[in-house]
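**Q** Sequence and predicted structure, then a few things I'm wondering about:
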Amino acid sequence: MSSFDSLIVDVNDVFWTYLLIPLVVVAGLYFTIRSKAVQLRLFPEMLRVLKDPAPAGRDGRKAVSSFGAFTISAAARVGTGNIAGVATAITLGGAGAVFWMWAMALVGAASAFVESVLAQLYKVRGADGEFRGGPAYYMRKGLGKPWLGALFAVVITVTFGFVFNAVQSNTITAVAGGSLGAADSDWFAPVCGLVVAGLLGLVVFGGVRRIASVTQLLVPVMAVCYLLLGIAVVVLNVEDVPRVLADIVGGAFGVREVAGGAVGAAIQHGIRRGMFSNEAGLGSAPNAAATADVTHPVKQGLVQSLGVFFDTLLICSMTAFIILTTNPELSGRQGADLTQTALTTTLGGWAGHALTAIVFMLCFSTLIGNYYYGESNIRFMTRRAWILPSYRVLVLVTVVLGALGSVSVVWNLADVFMGVMALVNLLSILPLSAVALRLLDDYLAQRADGLDPVFTNDRLPGLPGTSECWDREGAREDARV
């Protein structure tokens, strides 16, 4: 099994290093230039539209708001990778990896804008009145390639719905077992898996609105708790902040490096970790973006760009400063253990237990977001009534099984699946980006007229395969700001 695992790692490294990373960077730069850096110049607008209230749905219940869709995507984005993954990137690539994570977020936010605008434009309304959409939908309706959408739907469902959720369940069990001193107990893993699966079942069997309501509570709480811990560490080590900033910049460009390969390691691990963390361009977050009931597709594009900044520039950066202000030698520990050690070194043993609680919230919120990505694509593939409940049950079984053993092979295999998913998505949004940019022009023209922008299909005739959700009879009245 170890040789098979090594083969997967080797294939994965070649695939990401020589094909996917260059494609993600080039696509992000292309979207940034074509949109005139929409992710930077419209940052105040991102904050404005995030506060848009959700209207009542057709059944009288509250629809999913911009913020609700933001938290669904953030629930999947913000996970153990923000704690363990950043620590690993710093261990392998040095402090300079953090700089390239930041650069990846600034460029990748343009990709997140394009894919999320397209997800909104091509979304559909289900029989339950809820919106759904994502890459599979804009591949079918925008590109006219339903077979490509079906391929993407299968890959994302397997990757997020099953494999990644097994990993998250395993992480919860390992961290909780270590914190409670029950890691070696035979009973703990199955009990923990059953408890997590039971909690997840209470959420996912309630539909996307319950998912949004839970993530709207869970995501802010876990983010605030983690940021408070991080701020406490930074304040207590404030004299080290200038040195940390100098190490980050110096390590990124080799100013302080002796070996030339150190710069390449910083770039590779920083960019790769940035992509895994914020998911910009990978095709996962658009599934959440499509759930929002907004008046214009561009609104959710802006909100999802903000999600990239929230994930990388805020949460990942806090992890980096926790580690680099307390353990600059990066010796002895790796992954989440390195972050936990950095916290306990400064704040004491209680901080390690606090991090365990935060990791639980991170993993559980990721379980919810990952599950929904699979649900959205299950609905794309089939309308048979028994399929979705069966999928939900299988996800819960996967969560229990994931708690029971090592998942190193499936994690590495999931990297390959995720890479294929990203490749298909990027090759799809490149030709469709012209549609997203036309929508951006329409949005800015309405804002210049003092309007809260409202889109209907007749505003931009000739767009390929537009959704009936944007027909004029379904649109709301224009509103003056």
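**A** Thanks, I have the structure now.
**Q** from here on, contacts and neighbour counts on C-alpha atoms
**A** Will do.
**Q** Could you pick out the longest helix of this structure?
**A** helix 408-448 (DSSP state H).
**Q** what about residue 52, is that helix, strand or coil?
**A** What DSSP: H, G, I helix; E, B strand; the rest coil gives for residue 52 is coil.
**Q** From residue 214, how far off is it?
**A** 19 Å (C-alpha to C-alpha, to the nearest Å).
**Q** higher neighbour count, these two?
**A** When residue 52 and residue 214 are compared for neighbours, residue 214 comes out ahead with 18 against 15, by other C-alpha atoms under 10 Å.
**Q** For the residue positioned nearest the centre of the chain, give me its contacts.
**A** The residue lying closest to the centre of the chain (C-alpha atoms, centre = their mean) is residue 77, at 2.6 Å. Contacts for residue 77 (C-alpha atoms under 8 Å, 6 or more residues apart in numbering) come out as 277-279, 311, 366.
**Q** so who does residue 345 touch?
**A** Applying C-alpha under 8 Å, 6+ apart, the residues contacting residue 345 are residue 326.
**Q** related to what we said a few turns ago, counting neighbours, which of the contacts of residue 77 comes out on top?
**A** Most neighbours among the contacts of residue 77, by other C-alpha under 10 Å: residue 278, with 32 neighbours.
**Q** so how far is residue 404 from the nearest residue to that residue once chain neighbours are set aside?
**A** Leaving aside its sequence neighbours, residue 278 sits nearest to residue 308 (C-alpha to C-alpha, 6 or more residues apart in numbering; 5.2 Å). Here residue 308 is placed at a distance of 32 Å from residue 404 (C-alpha to C-alpha).
**Q** same thing with residue 449?
**A** Relative to residue 404, and taking C-alpha to C-alpha, residue 449 is found at 59 Å.
**Q** now for whatever helix or strand residue 399 lives in, which elements pack on it?
**A** Assigned by DSSP states H and E, residue 399 belongs to helix 387-402. Judged by 3 or more C-alpha pairs under 8 Å, 6 or more residues apart in numbering; DSSP states H and E, helix 387-402 is in contact with helix 165-180, helix 188-204, helix 349-381.
**Q** Below is structure B, check it against A:
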Amino acid sequence: MLDLLNELLWGKILLVLLVAVGVGFTIASRFVQFRYFGRMFRILGASQAFRRDKHGHLSSFQALVLSVAGRVGGGNIAGVAVAITLGGPGAIFWMWLVGLMGMATSFLECTLAQTYKQAEAGGTYRGGPAYYIVKGLGRRWGWLAGFYSVLLLITFGFAFTALQSYAVATSFGDAFGVPVLYSGIALAILVGLIIFGGIKRIARISEVLVPFMAVGYLLVALIVVGMNIDKLPGVIALIVNSAFGLEPAVGGGIGAAIMMGLKRGLFSNEAGLGSAPNVAAVAYVPHPANQGIVQAFSVFIDTLIICSATAFLILLSGAYVPGSGENVAGIALTQAALADHVGEWGRSFVSVALLLFAFSTILYNYYLGENSLNFFSRDNRKLFNAFRVAIVLLVCWGATTDLGTVFGFADVTMGLLAVANLVALILLFKPGLRILRDFDDQIRQGIDQPIFDASRHPELDLDPRAWELAPEDLERLQARAPGQPANARD
């Protein structure tokens, strides 16, 4: 039954919906992910992006690393290996395509999450698909928001948390001989120390951990590519040819390549799932499109950079033989590939990288679960603390349990999660384009840092407290249009 549902969701329904949203919004937005690619760096380079708690809120950079912490996980190491093993090298091409189109999808969902966010105590915010469904589509769609929140809790809060813990413990056991129980206990203690500090502590840990782990992994990948630079053109040709069935030695065919590229690409970068908007909404930004642009960049980091790094590590090695039925799969293939390049220490390096990637993802998964609970019972401290205890126990249990059935179940719930969110995004195309036009118009007027004046969009029914502008942004807005109404942060 799980296999049948997976085939229906991933092979038919999601293929149509992902293409409809990704390609549709790319065209409707006039290729926003490419038009504003350079601005991604400018937004992050702006002084405001790195300010911490000046007005009690999280920065755009902290929201970015939180989302990268979630996107960059086991899928970037083990998932890419699975895609290559089952779909051939051509799966990487379709993964790239999913990533490029996913940048537009991520822009739309994260811009909407910022637009419809709600203010919380302490200068933070809550938002995500459940919030923009109810606020953007109306209360009659509350059932869809509730359905989405339940799926988010089951998929990320529980299933993926256990799966990440299992991946870390088994990898460490293979590489260093550490019993999975000990790994599980140690991981559970670390997770508990962080998540009981709330979103701000998670953000502070992530902004240190995520750049360190991503840069370290990419540095090793660049060294490997440099060592095999003469083989790189042939590997790229293999990827492209296999994507269109032009490599007879590669099994799986075009269908398998497309399905694995789609499935693993979405699993890795999460564009369209609606998971990243939950953390994209926590930051203060002067305009919702700012966060949409930044979150589109996080998809690029995940799929076009880190997933590609793993693919090149594997395909440039002798550990993978195209068309052979004897290739090892999953994390073992990535470990064997790096060991083939740099020696046996490569296996240990992959295990440590997986530990860091999975650890950051567990923190991210916890927050998604908390946010889904908040939708049903707003700011319930007792409920949140009970959930935190459950996550700590789940991390320990997941490390010691074979989760094959859980993985199949999580694939189904993730597919349903994506369907619910993508349907909502299609229905919210117009508000998303309206916010983008507001941003575009200010850019055309020569305004380098557009500011969103919520008072000019009463039809969106936004939370006015969530769009109280910081003093410096309010000052710029008033200097630009004296006398016009604007919300102000104290």
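**A** Perfect, I can see it now. Note that this is a predicted model, so its numbers are computed, not measured.
**Q** And the TM-score between these chains?
**A** Once superposed, the chains reach a TM-score of 0.93 (TM-score structural alignment, normalised by the length of the first structure), with 469 aligned residues with a C-alpha RMSD of 2.1 Å.
**Q** Tell me which of residue 308 and residue 404 of the first structure has more neighbours.
**A** The neighbour comparison of residue 308 of the first structure against residue 404 (other C-alpha under 10 Å) goes to residue 308, with 33 against 20.
**Q** who touches the more buried one in this structure?
**A** Residue 308 of the first structure touches 105, 108-109, 112, 278-280, counting by C-alpha under 8 Å, 6+ apart.
**Q** From residue 46 of the second structure, how far off is the aligned partner of it in the second structure?
**A** Matched across to the second structure, residue 308 of the first structure falls on residue 299, judged by TM-score structural alignment. Per C-alpha to C-alpha, residue 299 of the second structure is found 20 Å from residue 46 of the second structure.
**Q** and if you look at residue 199 of the second structure?
**A** 23 Å.
**Q** And for residue 188 of the second structure?
**A** According to C-alpha to C-alpha, residue 188 of the second structure stands 36 Å off from residue 46 of the second structure.
**Q** helix/strand/coil for the counterpart of residue 233 of the first structure in the second structure?
**A** In the second structure, the residue matched to residue 233 of the first structure (TM-score structural alignment) is residue 224. On the three-state scheme (three-state DSSP), residue 224 of the second structure is labelled helix.
**Q** what about residue 224 of the second structure, how many residues close to it?
**A** Other residues close to residue 224 of the second structure by other C-alpha under 10 Å number 19.
**Q** So for stretch 25-45 of the first structure, what gets flagged as buried?
**A** With burial defined by 16 or more other C-alpha atoms under 10 Å, the residues of stretch 25-45 of the first structure counted as buried are 25, 27-32, 35, 37-40.
**Q** what about residue 250 of the first structure, helix or strand, and which?
**A** helix 241-253.
**Q** Return the set of buried residues in the helix holding residue 399 of the first structure.
**A** Residues 388, 391-392, 395-402 are the ones in helix 387-402 of the first structure that count as buried (16+ other C-alpha under 10 Å).
**Q** Would you mind checking which of those residues is nearest to residue 167 of the first structure?
**A** residue 402 (6.2 Å; C-alpha to C-alpha).
**Q** which among the contacts of residue 77 of the first structure gets closest to residue 2 of the first structure?
**A** Residue 2 of the first structure has its nearest neighbour among the contacts of residue 77 of the first structure in residue 277, at 26.4 Å by C-alpha to C-alpha.
**Q** just to revisit the earlier point, in contact with the match of residue 233 of the first structure: list those residues for me.
**A** 313, 341-342 are the contacts of residue 224 of the second structure under C-alpha under 8 Å, 6+ apart.
**Q** at 7 Å instead, please
**A** The contact partners of residue 224 of the second structure, by C-alpha atoms under 7 Å, 6 or more residues apart in numbering, come to 313, 341.
**Q** and the equivalent of residue 375 of the first structure over in the second structure, how far is that from residue 199 of the second structure?
**A** Residue correspondence to the second structure (TM-score structural alignment): residue 375 of the first structure is matched to residue 370. Distance, residue 370 of the second structure to residue 199 of the second structure, by C-alpha to C-alpha: 10 Å.
**Q** coming back round to it: residue 441 of the second structure versus the match of residue 233 of the first structure, what's the distance?
**A** Distance from residue 224 of the second structure to residue 441 of the second structure, by C-alpha to C-alpha: 45 Å.
**Q** what's the answer for residue 392 of the second structure, then?
**A** Distance from residue 392 of the second structure to residue 441 of the second structure, counting by C-alpha to C-alpha: 48 Å.
**Q** Could you do residue 326 of the second structure as well?
**A** Look at residue 326 of the second structure and residue 441 of the second structure: by C-alpha to C-alpha, they are 57 Å apart.
**Q** Likewise for residue 310 of the second structure?
**A** Per C-alpha to C-alpha, residue 310 of the second structure is found 40 Å from residue 441 of the second structure.
**Q** ok, these two, which is more surrounded?
**A** Neighbour count, other C-alpha under 10 Å: between residue 310 of the second structure and residue 441, residue 310 has more, with 22 against 12.
**Q** Where does the counterpart of that one in the first structure sit, in terms of helix or strand?
**A** Superposed on the first structure with TM-score structural alignment, residue 310 of the second structure falls opposite residue 319. Per DSSP H and E, residue 319 of the first structure falls inside helix 317-326.
**Q** could you point out which element follows that helix?
**A** The first helix or strand that comes after helix 317-326 of the first structure along the chain, using DSSP H and E, is helix 335-347.
**Q** What's the average distance for that next one when superposed on the second structure?
**A** Here helix 335-347 of the first structure, set against the second structure after superposition, deviates by a mean of 0.7 Å using mean C-alpha distance after the TM-score superposition for the first structure.
**Q** buried stuff in that helix?
**A** By 16+ other C-alpha under 10 Å, the buried positions in helix 335-347 of the first structure come out as 335-344, 346.
**Q** Over in the second structure, find the residue span that helix aligns onto.
**A** With TM-score structural alignment as the criterion, helix 335-347 of the first structure aligns to 330-342.
**Q** what's in contact with the helix or strand harbouring residue 138 of the first structure?
**A** Following DSSP H and E, one finds residue 138 of the first structure within helix 135-141. Helix 135-141 of the first structure has contacts (C-alpha under 7 Å, 6+ apart) with 118-119, 122-123, 145-146, 148-150, 152-153, 283, 286, 425, 428, 465.
**Q** From these, list the buried ones, please.
**A** 118-119, 122-123, 146, 148-150, 152-153, 283, 286, 425, 428.
**Q** just checking, which of the residues you listed belong to strands?
**A** Among those, no residue falls in strands (DSSP state E).
**Q** Dump these to JSON lines, plus distance to residue 474 of the first structure.
**A** Formatted as JSON lines, these follow (distance: C-alpha to C-alpha, whole Å):
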{"residue": "118", "distance to residue 474 of the first structure": "19"}
{"residue": "119", "distance to residue 474 of the first structure": "18"}
{"residue": "122", "distance to residue 474 of the first structure": "15"}
{"residue": "123", "distance to residue 474 of the first structure": "14"}
{"residue": "146", "distance to residue 474 of the first structure": "26"}
{"residue": "148", "distance to residue 474 of the first structure": "29"}
{"residue": "149", "distance to residue 474 of the first structure": "26"}
{"residue": "150", "distance to residue 474 of the first structure": "28"}
{"residue": "152", "distance to residue 474 of the first structure": "29"}
{"residue": "153", "distance to residue 474 of the first structure": "28"}
{"residue": "283", "distance to residue 474 of the first structure": "27"}
{"residue": "286", "distance to residue 474 of the first structure": "22"}
{"residue": "425", "distance to residue 474 of the first structure": "29"}
{"residue": "428", "distance to residue 474 of the first structure": "28"}
